[in-house]
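Peer 1: this is a predicted model, with the sequence first.
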Amino acid sequence: MSLRDLPAGPEFQRPAAYQFDTPSDALAKWADMPSAATASDNTTVTVLDVIGDDGIGGGVSAKRIAAALRAIGKRDVTVQINSPGGDMFEGIAIYNLLRAHPAAVSIEVLGIAASAASIIAMAGDNIRMARSSFLMLHNAWGVVIGNRHDMAEAAALFERFDGALADIYAARSGMARSEIAALLDAETFLTAEEAVAAGIADTIAGGADASTYASHAAAQSRPDIQAKRRIDAALAQQGIPRSERRAMLKQITGTRNAAEPATHDAGFDPAALRQLLDTLQA
């Protein structure tokens, strides 16, 4: 078990019509950050994407984290996070996996740990944040399609989920539950300094650590990945649902000039995506 006495995350049944999304503000902040460099050692787990299946071939799943922890065994583990959040059910599952790890769990917030990713961070015996990083807390978030009975059931479930999340944040930080509830209601972004002052994080990475991360991340940042993230964030801020955004991004991925030969795994055209992004922002 974790070295801290942390409460287990709730194991509620996922509503049949539930669809997760990421808060647009968190998605936009994450999209503007460089892609994080991956660790080279075999006791580090990276959480550098949306939590859950992102609908276009990416995302961080509980299944992947479970496999990584099995490979690490009973050794100490470091978890590096730069994620805007996503599926709260997957986030809780990953938190529970880390909570149950038999050795020490160290969390490093490299850029942002928002929404479901901030819950994952709470499983750490030690939480260290880069000086320019953020934690973002908010109430359970998602979309449920159905009749009034489905909506009422979902509202009751989300209320229970909010209470369980507040218990986890409160246990990890020592803050009063009412204070945590206020932060969740306000959809709060905490800087590294604010998170440490509140007891939600433990330490701030020194200047050398932060600058090393920034230089490595900038060197490994891929234009196509950054463009995809920023387009998704721009569409989200216009209120376009996640399912529609995924369909649009898939269409972009599959589009090519008919006169040109097809290239296997050609991916995104950064120039075309940049033009689309400029149009959206205009």
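Peer 2: On my side now, so go ahead.
Peer 1: alpha carbons only for contacts and neighbour counts from here, please
Peer 2: Will do.
Peer 1: does F161 touch A140 like I think?
Peer 2: Yes. Using C-alpha atoms under 8 Å, F161 is in contact with A140, at 6.6 Å.
Peer 1: how about the strands in the protein?
Peer 2: Ranges of strands within the chain are 18-19, 44-47, 77-83, 105-114, 126-129, 134-137, 143-144, 188-191, 203-204, based on DSSP state E.
Peer 1: what sits up against the first one?
Peer 2: Think strand 18-19. Outside strand 18-19, the residues that touch it by C-alpha atoms under 8 Å, 6 or more residues apart in numbering are G142, V143, V144, I145.
Peer 1: quick revisit: format the strands of the chain as CSV; extra columns: mean neighbour count and distance to R245.
Peer 2: As requested, those are exported to CSV (neighbours: other C-alpha atoms under 10 Å; distance: least, C-alpha to C-alpha, whole Å):
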stretch, mean neighbour count, distance to R245
strand 18-19, 16, 13
strand 44-47, 21, 22
strand 77-83, 25, 18
strand 105-114, 28, 20
strand 126-129, 24, 31
strand 134-137, 27, 23
strand 143-144, 16, 15
strand 188-191, 19, 25
strand 203-204, 20, 35
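Peer 1: second one coming, line it up with the first:
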Amino acid sequence: MSAKRNKPWFTLKNMADKPAELLIYDVIGDWQGLSAKELVNELKAIDADELVVRINSPGGSVFDGIAIYNALRYHPADVHVRIEGLAASIASVIAMAGDIITMADNSLMMIHNPLGWVGGEAEDMRRTADMLDKATEAIALAYSGKSGRPLEDITPLMADETWFTAKEAHEHGLVDFVDQPVQLAASLDLSIFQNVPDELKAAPQASQSLSLNRSQVTTSAPDALAIVQLCNQAGYPELAESFLRTQASVENVRQRLTDCETIKTLCAAAHSDQAATFIQAGKSVEQVRTDLFETLVANQTTIDNSLTPQQQHNEQEPNNSPSLNIDSEALYQKRNKNCYA
């Protein structure tokens, strides 16, 4: 099964003699093997005095967004946020990290309570509700901190899913300046929101949008919940969308998630950081094994075939799954052949 590839959701540029620039122009989250952790690590390497953050995003992963917000807040550079089209949901929280926030006159901002889904027992539901309450409070604090308004003024606006024009956002203290309109070619899928302005509902949807359109999902509701839960439990929530789009069965999802763990183990043994890239590309275990083998032949890296206690516990019967080890004997034989041929 091949995962759909789309453009990365962020771009970070560190330019000499110019402000560094971060573009967030898509759904926020670990969709393309580019995680918030990777972005935060890249931000640490930015030593520019000024960082410009340009936003046109419908939001995405709450916890990824909060991590990015905190990384920007504590970055030593002067952070100038420019909202150039839409800063909705968690994207509007990231915008609050700016020392200066500028909003194009024709752009919009939306704030709301975070959303979540879970399948399971009543206790699972309660834990999710508690988590959402804590996330709501953290998000409200970001808006309150920027605007200077008390939380009791912010939380009703979030509960109502409030959309602000640039002028309204400025009046509420959420931005510092309103700038000239910006012309943007791409539109975003806003189908998950309730109070989208009419002019945005009529806009054509971007063909490469990563948001999940309900009409595209034909998987039954129980299976869809099971798939989402499996992905969350396995630590791959970003894969749920592609499984639902391709109408993968629950059994196929289980097998692919097992393969993902095998791929991670193979990459760990090969000292490779390419596991996320292989998984997002939809590569099979054997394809990954072949790629790693050829890479190791070329770079002379030492092979460690030992497994952690957890990996040993989870290892399946040899007849049911491919070996987790890389064939080090074959590797060294090929290296010798390459060296002395």
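Peer 2: Arrived safely, thanks for sending. Just so we're clear, the structure is a prediction, and the values are computed from it rather than from any experiment.
Peer 1: now I240 of the first structure: how far from A233 of the first structure?
Peer 2: I240 of the first structure is 10 Å from A233 of the first structure, where distance means C-alpha to C-alpha, to the nearest Å.
Peer 1: neighbour count winner among those two?
Peer 2: Legend: neighbour count by other C-alpha atoms under 10 Å for I240 of the first structure and A233, higher for A233 (26 against 13).
Peer 1: mind putting the strands of the first structure into CSV with distance to Q251 of the first structure?
Peer 2: What follows is the strands of the first structure, written out as CSV (distance: least, C-alpha to C-alpha, whole Å):
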stretch, distance to Q251 of the first structure
strand 18-19, 21
strand 44-47, 27
strand 77-83, 24
strand 105-114, 28
strand 126-129, 37
strand 134-137, 31
strand 143-144, 23
strand 188-191, 33
strand 203-204, 41
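Peer 1: among these, which is nearest A67 of the first structure?
Peer 2: strand 44-47 (10.3 Å; C-alpha to C-alpha).
Peer 1: mean per-residue distance, that closest one to the second structure?
Peer 2: Strand 44-47 of the first structure, aligned to the second structure and superposed, deviates on average by 0.6 Å (mean C-alpha distance after the TM-score superposition for the first structure).
Peer 1: for I225 of the first structure, state which of the contacts of strand 18-19 of the first structure is nearest.
Peer 2: Lowest distance from I225 of the first structure to the contacts of strand 18-19 of the first structure (C-alpha to C-alpha) belongs to G142, with 24.6 Å.
Peer 1: show me what the closest one lines up with in the second structure.
Peer 2: Under the alignment (TM-score structural alignment), G142 of the first structure pairs with G116 of the second structure.
Peer 1: for the first structure, which segments count as helices?
Peer 2: Taking DSSP state H, the helices of the first structure run over residues 24-31, 62-72, 88-99, 116-121, 148-173, 177-185, 192-198, 207-220, 223-237, 242-254, 270-281.
Peer 1: now the ones you listed as TSV including distance to Q80 of the first structure?
Peer 2: Output for the helices of the first structure, formatted as TSV (distance: least, C-alpha to C-alpha, whole Å):
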stretch	distance to Q80 of the first structure
helix 24-31	14
helix 62-72	12
helix 88-99	13
helix 116-121	9
helix 148-173	18
helix 177-185	23
helix 192-198	15
helix 207-220	11
helix 223-237	19
helix 242-254	26
helix 270-281	27
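Peer 1: buried deepest among those helices, which one?
Peer 2: Among those, helix 116-121 has the highest mean neighbour count (mean count of other C-alpha atoms under 10 Å), at a mean of 29.
Peer 1: next, I279 of the second structure: secondary structure please.
Peer 2: Assigned by DSSP: H, G, I helix; E, B strand; the rest coil, the conformation of I279 of the second structure is helix.
Peer 1: how near is it to R127 of the second structure?
Peer 2: For I279 of the second structure, the distance to R127 of the second structure - C-alpha to C-alpha - is 29 Å.
Peer 1: returning to that earlier point: L135 of the first structure is nearest to which of the helices of the first structure?
Peer 2: helix 116-121 (6.2 Å).
Peer 1: how about that closest one, aligned to which bit of the second structure?
Peer 2: Mapped onto the second structure using TM-score structural alignment, helix 116-121 of the first structure spans residues 90-95.
Peer 1: now for the contacts of strand 18-19 of the first structure: which two are most distant?
Peer 2: Greatest spatial distance among those (C-alpha to C-alpha): G142 and I145, at 10.1 Å.
Peer 1: and those two? which has more neighbours close in?
Peer 2: G142 (16 against 13).
Peer 1: not counting its neighbours along the chain, what's nearest the equivalent of I200 of the first structure over in the second structure?
Peer 2: Aligned by TM-score structural alignment, I200 of the first structure pairs with L174 of the second structure. Once flanking residues are discounted, L174 of the second structure sits nearest to S147: 5.2 Å by C-alpha to C-alpha, 6 or more residues apart in numbering.
Peer 1: wait, the one you found touches H172, no?
Peer 2: Yes. In this structure S147 of the second structure lies within contact range of H172 using C-alpha under 8 Å: 6.6 Å.
Peer 1: A114 of the first structure against S83, yeah?
Peer 2: Yes. At 6.4 Å, A114 of the first structure and S83 qualify as touching, with contact defined as C-alpha under 8 Å.
Peer 1: run a quick neighbour tally on the residue in the second structure that P102 of the first structure lines up against.
Peer 2: Using TM-score structural alignment, the equivalent of P102 of the first structure in the second structure is P76. P76 of the second structure is flanked by 15 other residues according to other C-alpha under 10 Å.
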